[in-house]
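A.B. asks: Build me a structure from this.
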Amino acid sequence: MLSVNSFSLSLNDKVLINHLSFDIDNGHVLSIMGPSGIGKSSLLHFLSGTLHQGVTATGEAFLNQAPIHGIPTASRGVGLLQQMPLLFPHMSILENLLFAITDQIPTKERHKMAQQALEKLGIPDKANALPKDLSGGQQARVALLRTLLSKPDYLLLDEPFSKLDPALRRDVRAFVLDEIRHANIPALLVTHDPEDAKAMKGECIELDYPIGI
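C.D. replies: From the prediction side, this is the model:
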């Protein structure tokens, strides 16, 4: 379970989020919606330990009741999926997937895991292709599986469907939800699109600026 307790966010002394608390069970997605500039992405930065300078945040975050708000990013076990797939353009799809798998696993097993991911994606013949050779939907799926192959303890989703054509969004949303359920980890989605939140089939919190701001 991922838990946030009394999270508040301000920028240049302007309060954007005030005392936000929530819990996300394993295998579930909580969606956060709100206007641009409300601090949705900064909430993700707080949870990943990458908060930008000039942004002030208070509150606590826990993973399975263990505090994570005071530890380095590398120790948090966080996975992040953003608007752009951010695949390495000079690396093949297989190499992109292998990059996420710890080298503590034997090489033969690592290749087997990556090949199984390609088969799940339905593109086993694209192992040696470059990201530019894939469609937007295929890139999004590869990016998700690459993230999950790193075995994160929780997943943060920053508008991951916004760059997809409308016809692709439904399928990719369903794929993302299925994989989160299969990985059985908590996930937090921030989005402008109510259809994104609806597709995640979980709780949705709508943020607005505090009264008086």
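A.B. asks: Every contact and neighbour count from this point should use C-alpha atoms.
C.D. replies: OK.
A.B. asks: longest helix of the protein?
C.D. replies: With residue count as the measure and DSSP state H as the assignment, the chain has helix 166-183 as its longest helix.
A.B. asks: What residues sit buried inside it?
C.D. replies: Across helix 166-183, burial judged by 16 or more other CA atoms under 10 Å covers Arg169, Val172, Arg173, Phe175, Val176, Leu177, Glu179, Ile180, Arg181, Ala183.
A.B. asks: Determine the angle, from 0 to 180 degrees, between the next helix or strand after that helix and helix 166-183.
C.D. replies: Downstream of helix 166-183, the next assigned helix or strand under DSSP states H and E is strand 187-191. What separates the directions of strand 187-191 and helix 166-183 is an angle of 160 degrees, with axes from the mean of the first three to the mean of the last three CA atoms, to 10 degrees.
A.B. asks: sorry, back to before: now the longest helix of the chain, how far from the chain's geometric center?
C.D. replies: For helix 166-183, the distance between its averaged C-alpha position and the chain's averaged C-alpha position is 12 Å (CA atoms, centre = their mean, to the nearest Å).
A.B. asks: Next: stretch 8-19.
C.D. replies: Taking CA atoms, centre = their mean, one finds stretch 8-19 lying 23 Å from the centre of the chain it belongs to.
A.B. asks: contacting residues for Pro89?
C.D. replies: Pro89 sits next to Leu130, Pro131, Lys132 when contact means CA atoms under 8 Å, 6 or more residues apart in numbering.
A.B. asks: what about the strands in the chain?
C.D. replies: When assigned using DSSP state E, the strands of the chain occupy the ranges 2-11, 14-24, 29-33, 55-63, 66-67, 78-81, 154-158, 187-191, 204-206.
A.B. asks: For these, give me JSON lines that also has distance to Leu121 and mean neighbour count.
C.D. replies: Supplementary listing: the strands of the chain in JSON lines, determined by distance: least, CA to CA, whole Å; neighbours: other CA atoms under 10 Å:
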{"stretch": "strand 2-11", "distance to Leu121": "28", "mean neighbour count": "19"}
{"stretch": "strand 14-24", "distance to Leu121": "27", "mean neighbour count": "16"}
{"stretch": "strand 29-33", "distance to Leu121": "21", "mean neighbour count": "22"}
{"stretch": "strand 55-63", "distance to Leu121": "29", "mean neighbour count": "18"}
{"stretch": "strand 66-67", "distance to Leu121": "34", "mean neighbour count": "13"}
{"stretch": "strand 78-81", "distance to Leu121": "17", "mean neighbour count": "20"}
{"stretch": "strand 154-158", "distance to Leu121": "19", "mean neighbour count": "24"}
{"stretch": "strand 187-191", "distance to Leu121": "21", "mean neighbour count": "24"}
{"stretch": "strand 204-206", "distance to Leu121": "28", "mean neighbour count": "14"}
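A.B. asks: Please generate a structure for the following sequence too, so the two can be compared:
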Amino acid sequence: MSDGLCFDAVTIEKDGTRLLSVSASVAPGDVLTLMGPSGSGKSTLLSLVMGDLPPAFRTSGRVILKGRDLAGLPPEARHIGILYQDPLLFPHLSVAANLAFGLPRGESRAMRRDLVKTALEDVDLAGFGPRDPATLSGGQAARVALMRTLLSRPAALLLDEPFSKLDTGLRDQMRRLVFDRARAARVPVLMVTHDEADAEAAGGEVIRL
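C.D. replies: Now for the predicted structure:
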């Protein structure tokens, strides 16, 4: 699968114990969900994809993204976006500046301003650009974090329990938003979660560890 994310017989071990073994492919716009108890290796696989897996872990197999083996590539060369439980917005930057941070270099100032404005409009936050991130609700901050990640045009999107701290109503809304946006951008998604409803909303393959 030249445009997607592929796990080719990937295994991760620590202290001689195998934590997980994964062989799967994620097409552009699709979601692969990893479910399992704490310590089963879910977040460890995210670290492997990101390129920041601690040296205490041993791995075999290949992670291939858009036809490129990620082995040996530094994190910044992988072009991978990730959303965590917390939005992790920069507190010293405005909402607009947070979004602009995600934009690739090389765009003109006018183009960057237009992209930020459109991104805010797309998630019903028109006019929020000058706001301090501390004034945002949990759902608003989550939407800004999502758009900041997507504006960076990631080759793949990783989701690390991104809906777990939202209340029930917001959780449903954010699930739809994230999966719809990823599908529209044709970005392969790898999601780690404890919540069966997340996996059901994602609609893709589920691997239980």
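A.B. asks: what's the counterpart of Phe161 of the first structure in the second structure?
C.D. replies: Taking TM-score structural alignment, the alignment pairs Phe161 of the first structure with Phe163 from the second structure.
A.B. asks: so its match makes contact with Pro87?
C.D. replies: No - taking CA atoms under 8 Å as the contact criterion, Phe163 of the second structure and Pro87 are not neighbours in contact, 10.2 Å apart.
A.B. asks: Just want to know which of these two has more residues nearby.
C.D. replies: Phe163 (25 against 18; other CA atoms under 10 Å).
A.B. asks: Just give the nearest non-adjacent residue to the more buried one, would you?
C.D. replies: What sits nearest to Phe163 of the second structure in space, not counting adjacent residues and going by CA to CA, 6 or more residues apart in numbering, is Arg171, at 5.6 Å.
A.B. asks: my guess is the one you found meets Glu161, correct?
C.D. replies: No - in this structure, Arg171 of the second structure sits apart from Glu161 without contact. The criterion is CA under 8 Å, and the distance is 11.1 Å.
A.B. asks: what lines up against Ala129 of the first structure once you look at the second structure?
C.D. replies: Ala129 of the first structure maps onto Arg131 in the second structure when the alignment is built from TM-score structural alignment.
A.B. asks: and the gap between the match of Phe161 of the first structure and Arg143 of the second structure?
C.D. replies: Note on Phe163 of the second structure: its distance to Arg143 of the second structure, by CA to CA, to the nearest Å, is 11 Å.
A.B. asks: Count residues in the vicinity of Lys112 of the first structure, would you?
C.D. replies: With neighbours defined by other CA under 10 Å, the count for Lys112 of the first structure comes to 12.
A.B. asks: And it, what's its match in the second structure?
C.D. replies: Aligned counterpart of Lys112 of the first structure in the second structure: Asp114 (TM-score structural alignment).
A.B. asks: now Glu203 of the first structure
C.D. replies: Aligned against the second structure - with TM-score structural alignment as the criterion - Glu203 of the first structure pairs with Glu205.
A.B. asks: Check whether Arg76 of the first structure really touches Ser48, as I assumed.
C.D. replies: Yes - with contacts defined as CA under 8 Å, Arg76 of the first structure counts as touching Ser48 at a distance of 7.2 Å.
A.B. asks: Which one's more surrounded, these two?
C.D. replies: For Arg76 of the first structure and Ser48, the more surrounded residue by other CA under 10 Å is Ser48, and the numbers stand at 24 against 19.
A.B. asks: Look up the closest residue to the more buried one, ignoring the ones flanking it.
C.D. replies: Using CA to CA, 6+ apart and skipping residues adjacent in sequence, the residue nearest Ser48 of the first structure is Thr73, 5.8 Å away.
A.B. asks: quick one: contacts for the residue mapped onto that neighbour from the second structure?
C.D. replies: For Thr73 of the first structure, the aligned position in the second structure is Pro75, judged by TM-score structural alignment. With contact set as CA under 8 Å, 6+ apart, Pro75 of the second structure has these partners: Met50, Gly51, Asp52.
A.B. asks: Surely the first one touches Leu73?
C.D. replies: No - counting by CA under 8 Å, Met50 of the second structure does not reach Leu73; the two are 9.5 Å apart.
A.B. asks: The residue nearest to His19 of the first structure when sequence neighbours are not counted and Lys132 of the first structure, how far apart?
C.D. replies: Nearest in space to His19 of the first structure, with sequence neighbours left out and distances taken as CA to CA, 6+ apart, is Ser6 at 4.1 Å. Ser6 of the first structure sits 42 Å away from Lys132 of the first structure when distances are taken as CA to CA.
A.B. asks: Repeat that for His90 of the first structure.
C.D. replies: Separation of His90 of the first structure from Lys132 of the first structure (CA to CA): 9 Å.
A.B. asks: again, but for Leu2 of the first structure
C.D. replies: Leu2 of the first structure is 35 Å from Lys132 of the first structure, where distance means CA to CA.
A.B. asks: ok, now Leu144 of the first structure?
C.D. replies: With distances defined as CA to CA, the gap from Leu144 of the first structure to Lys132 of the first structure amounts to 16 Å.
A.B. asks: try Ile68 of the first structure
C.D. replies: Here Ile68 of the first structure is placed at a distance of 36 Å from Lys132 of the first structure (CA to CA).
A.B. asks: Show me whatever sits in contact with both of Phe163 and Arg143 of the second structure.
C.D. replies: Contact criterion CA under 8 Å, 6+ apart; residues bridging Phe163 of the second structure and Arg143 by contacting each: Met174.
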